[in-house]
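> got a sequence here, can you build the structure:
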Amino acid sequence: MKLYIIGILAKILGIIIPLLLGVAFLVSAECKVMAFTQRRKGFNVVGLFGLLQPLADGLKLMIKEPIPSSSANSFISIMALVITFMLSLVAWAVIPFDYGMVLSDSNVGIPHLFATSSLGVYGIIMVGRVSNLKHVSSGVLRFAAQMVLYEVSIGPIIITVLIRVGSRNFSEIVMAQKQIWFGIPLFPVSIMFFIFRPAETNRAPSDPPEAEAESVAGYNVEYFLMGFAPPSSGEYANMILMSSLCTLLFLGGWLPILDLPIFQGISGSIRFSIKVPFLLFIYIWVCAAFSRYRYDQLMRLGWKVFSPPPLAWVVFVSGIPVAFDWPP
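So this is what the prediction gives:
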């Protein structure tokens, strides 16, 4: 029993530690990519090519003196941080990095992700509930409405994949793509899923809840020093999660691009680790290349433009097996 518990703890640490390191260096990569798009150098002082800058920033946050907010309930504020950060880690329990390389190879992988992403809104709502600042309350309301909208839109996209596979297990979804990646037959919804990723993770150009111009960072305005680290880290962890989800659903997960010996010699986890950073690079490039939407534009785009096509695609994909007697 003790060995079983130790094994589970080792698997959990094997996920959390690389994830936290990935979050730290994703911040550095974002700054470097945005600097290159603007013909700047970005981080280049601390460590080789500025690679140790995230560690220096974390140390700076830890050694500075914290100043608690006088207008907020400190306990609820801390609990909101814990809820937000923990839920960003719990979602990784069902994400496979290779065949059999997963903490919980459950048949409820998709519902698990839906549940954790939905519960994440409550942590942000707690922040707005205990704060007396109008900018925080405005940012929280924007965040909640935006999450509801784009989760409603992402749901039908994932349902199209489930209809094709007939399983909610991520490993089975990946293995169903041996012949062809779902990004090809389901190309329209895969592009919509890619577009929804910034809105789901509250990243530019879909980040009105944190807009500096009118909301002065929104729900983050009261968090500073180490209090700012959990929500910020959770946001970057969700970026990695959404890129991993896109890889599993539409890019074949750990499967190779072509059935060639050169690709077969690479382990599945390495192939998975190549696809996810590629999607993260496009993520960051979009943030640097496009300006922020106004909040009314973002909501109108979600409800009137992006919501109907996924629903129509669900009807289309579910109607093909019925019309041609073709089991999904």
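
> from now on I want contacts and neighbour counts done on CA atoms only, so please keep to that.
Noted.

> Val305: neighbour count?
The tally of other residues near Val305 (other Cα atoms under 10 Å) stands at 10.

> ditto for Leu248
Neighbour count for Leu248, taken as other Cα under 10 Å: 27.

> check which helix or strand covers Ser190.
Secondary-structure element containing Ser190, defined by DSSP states H and E: helix 187-200.

> in that helix, what counts as buried?
For helix 187-200, burial by neighbour count (16 or more other Cα atoms under 10 Å) applies to Val189, Ser190, Met192, Phe193, Phe194, Phe196, Arg197, Pro198, Ala199, Glu200.

> what of stretch 237-257?
Applying 16+ other Cα under 10 Å to stretch 237-257 flags 237-256 as buried.

> follow-up on the earlier one: for the buried residues of helix 187-200, which one is nearest Ile83?
Using Cα to Cα, Glu200 is the member of the buried residues of helix 187-200 that lies nearest Ile83, at 17.6 Å.

> now do the contacts for the closest one.
By Cα atoms under 8 Å, 6 or more residues apart in numbering, the residues touching Glu200 are Gln146, Met147, Tyr150, Glu151.

> so what's the residue count around Ser307?
Neighbourhood size, Ser307 [other Cα under 10 Å]: 21.

> surely it touches Glu151?
No. Applying Cα atoms under 8 Å, one finds Ser307 not in contact with Glu151, separated by 10.0 Å.

> just the helices from the stretch 51-200 of the chain, written as ranges.
Listed in chain order, the helices of the stretch 51-200 of the chain (DSSP state H, counting those that start in this stretch) span residues 53-63, 74-90, 109-130, 134-165, 170-175, 187-200.

> from Glu222, how far out is the closest residue to Trp326 other than its chain neighbours?
Among residues not flanking Trp326 along the chain, Ile320 sits closest, at 7.2 Å (Cα to Cα, 6 or more residues apart in numbering). With distances taken as Cα to Cα, to the nearest Å, Ile320 is found 52 Å from Glu222.

> this one next, for a side-by-side:
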Amino acid sequence: MEWLAERLAQAPGLENMLYFLAITLPLLSIILGFVTYAILAERKVIGYIQLRYGPNRVGGRFGLLQTVADVLKLLIKEDTRPKLADKPLYILAPIIAFVPSFAILVAIPITETLTFANMGVGLLYVIAVSGLSTIGMVTAGWASNNKYALMGGMRAVAQMISYEVPLIMSAVGVVLFAGSLNLTVIVEQQQFVPYILLQPIGFIVFFIAATAELNRTPFDLPEAESELIAGYHVEYSGFRWAMFMLSEYVYLFAMSALITVLFLGGWNPIIGLGFIPDVVWFALKFSIVVFVFMWIRATLPRLRADQLMEFGWKVLLPVAMFNIFFSAVLKELFF
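Okay, here's the model as predicted:
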């Protein structure tokens, strides 16, 4: 993939565009396929935990085409729009929310050779770009000209800022041990010992903060149905609403992949099992992380807004700061 990136930089005009499409279209297809069946898998997992069957009609016994049918329904559904909405911003908001979720994927390495951009500051790029989705949420709330939507957008901003801080600080310990912000280097440094063993506190803080960043249960306050109807996207329908949902699941893909890279050793195999391909190891670790996110959604109740903010600032932030100090001392003494 690196030679494609170099060729892309050198190729002028139309040839440049063709190389760009050759890379982005397969990546987009993979992501859309993941989203389609991640939704199905989540419904199946939650159904199993709650002693239900889940989808089992469209697409045979396992409902393999249920999500496809749901997507087709959304695409042909009427696109309603509030009469007094800010039309340009209302149309742009779903795009602003989706584009960053797709853009961060280019910096996440799947294997040593399967990566689009091997950036020296890959971790910094991922964290910086992922925060841009907040703009789409608050823009959707503001442009809808609806008080519930605006409250949902403001909640999203407050929540994502509150948990972005401990998320970043919990990753500092990994950077200290790896000595680099390059995600490929971070994986290579875990060839023998994954950082989840050296950074258990950082992993726990990062995982909790990532759950809040994804707006998933128990931190799904921006979409609290009992309080805000549907939050910042209450006035959206059809394919525009689908774009918000698509961005959430693309972020689930990206964040699960990032956790795999930072703490689970990425594509590195368990010692003695190196004969299994790298991509299989990455997919296995990645799938476990996605399953845990789904498991949590089926298990934990939603927090109150005040509990959400207090937990972020009074618990996660001090713990993340302690982890930085502890990691620095540990590295100085033993590494």
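
> quick one on the thing from earlier: of Ile320 and Glu222 of the first structure, which one has the most company?
Under the neighbour definition other Cα under 10 Å, Ile320 of the first structure and Glu222 were set side by side, and Glu222 has more, 19 against 13.

> what about that one, is that helix, strand or coil?
When the structure is split into helix, strand and coil by DSSP: H, G, I helix; E, B strand; the rest coil, Glu222 of the first structure lands in coil.

> which residue is nearest the centroid of the second structure?
Nearest to the centroid of the C-alpha atoms of the second structure, with distances taken as Cα atoms, centre = their mean, sits Tyr251, at 2.4 Å.

> distance of Asp296 of the first structure relative to Pro68 of the first structure?
For Asp296 of the first structure relative to Pro68 of the first structure (Cα to Cα), the value is 34 Å.

> looking at these two, which is more packed in?
Pro68 (13 against 10).

> so the more buried one makes contact with Ser74?
Yes. The pair Pro68 of the first structure and Ser74 passes the contact test of Cα under 8 Å, sitting 7.4 Å apart.

> burial measure for Gly47 of the second structure, as a count.
When neighbours are defined as other Cα under 10 Å, Gly47 of the second structure has 15 of them.

> measure the residue lying closest to it once chain neighbours are set aside to Pro218 of the second structure for me?
Residue nearest to Gly47 of the second structure in three dimensions, not counting chain neighbours: Gly54, with 4.9 Å by Cα to Cα, 6+ apart. As judged by Cα to Cα, Gly54 of the second structure and Pro218 of the second structure stand 21 Å apart.

> give me the angle between the helix holding Ser190 of the first structure and helix 134-165.
Here helix 187-200 of the first structure runs at an angle of 160 degrees relative to helix 134-165 (axes from the mean of the first three to the mean of the last three Cα atoms, to 10 degrees).

> mean shift of helix 187-200 of the first structure relative to the second structure?
With the two structures superposed, helix 187-200 of the first structure lies on average 1.4 Å from its match in the second structure, counting by mean Cα distance after the TM-score superposition for the first structure.

> how about that helix, aligned to which bit of the second structure?
Under TM-score structural alignment, helix 187-200 of the first structure corresponds to residues 200-213 of the second structure.

> please apply the same query to stretch 165-175 of the first structure.
Alignment note (TM-score structural alignment): stretch 165-175 of the first structure is matched to residues 178-188 of the second structure.

> got it, and stretch 137-153 of the first structure?
Under the criterion TM-score structural alignment, stretch 137-153 of the first structure matches residues 150-166.

> that stretch vs the first structure, average distance?
After superposition, stretch 150-166 of the second structure averages 0.6 Å from its match (mean Cα distance after the TM-score superposition for the first structure).

> what sits up against that stretch?
Where contact means Cα under 8 Å, 6+ apart, the residues beyond stretch 150-166 of the second structure that reach it are 131, 134, 137-142, 144, 205-206, 209-210, 212-213, 221-223, 228, 230-232, 308-309, 312-313, 316-317, 320.

> got it, and stretch 247-260 of the second structure?
Outside stretch 247-260 of the second structure, the residues touching it (Cα under 8 Å, 6+ apart) are 31, 34-35, 38, 97-99, 101-102, 104-105, 108, 110, 207, 210, 214-215, 266, 282, 285-286, 289-290.

> how about stretch 279-292 of the second structure?
The contact list for stretch 279-292 of the second structure, computed with Cα under 8 Å, 6+ apart, reads 110-111, 252-253, 256-257, 259-260, 264, 266-269.

> what range does that stretch cover in the first structure?
Across the first structure, the stretch matching stretch 279-292 of the second structure (TM-score structural alignment) is residues 269-282.

> in that stretch, which residues are buried?
Across stretch 269-282 of the first structure, burial judged by 16+ other Cα under 10 Å covers Ser269, Arg271, Phe272, Lys275, Val276, Pro277, Leu279, Leu280.

> same question for stretch 19-31 of the first structure.
For stretch 19-31 of the first structure, burial by neighbour count (16+ other Cα under 10 Å) applies to Leu19, Leu20, Gly22, Val23, Ala24, Phe25, Leu26, Ser28, Ala29, Glu30, Cys31.

> quick check: buried residues in stretch 311-319 of the first structure?
Under the neighbour-count criterion of 16+ other Cα under 10 Å, stretch 311-319 of the first structure has Leu311, Trp313, Val314, Val317 buried.

> the third one reaches Ile154, doesn't it?
No. Judged on Cα under 8 Å, Val314 of the first structure makes no contact with Ile154 at a distance of 11.5 Å.

> gap between the match of stretch 137-153 of the first structure and the chain center?
Put simply, stretch 150-166 of the second structure sits 16 Å off its chain's centre (Cα atoms, centre = their mean, to the nearest Å).

> now swap in stretch 196-213 of the first structure and tell me
For stretch 196-213 of the first structure, the distance to the chain centre is 12 Å (Cα atoms, centre = their mean).

> what comes up buried for that stretch?
For stretch 196-213 of the first structure, the neighbour count (16+ other Cα under 10 Å) marks 196-211 as buried.

> and of these, the nearest to Met175 of the first structure?
The closest of these to Met175 of the first structure turns out to be Arg197 (Cα to Cα; 23.6 Å).

> OK, contacts around Leu264 of the second structure?
Pro194, Tyr195, Ile196, Lys285.
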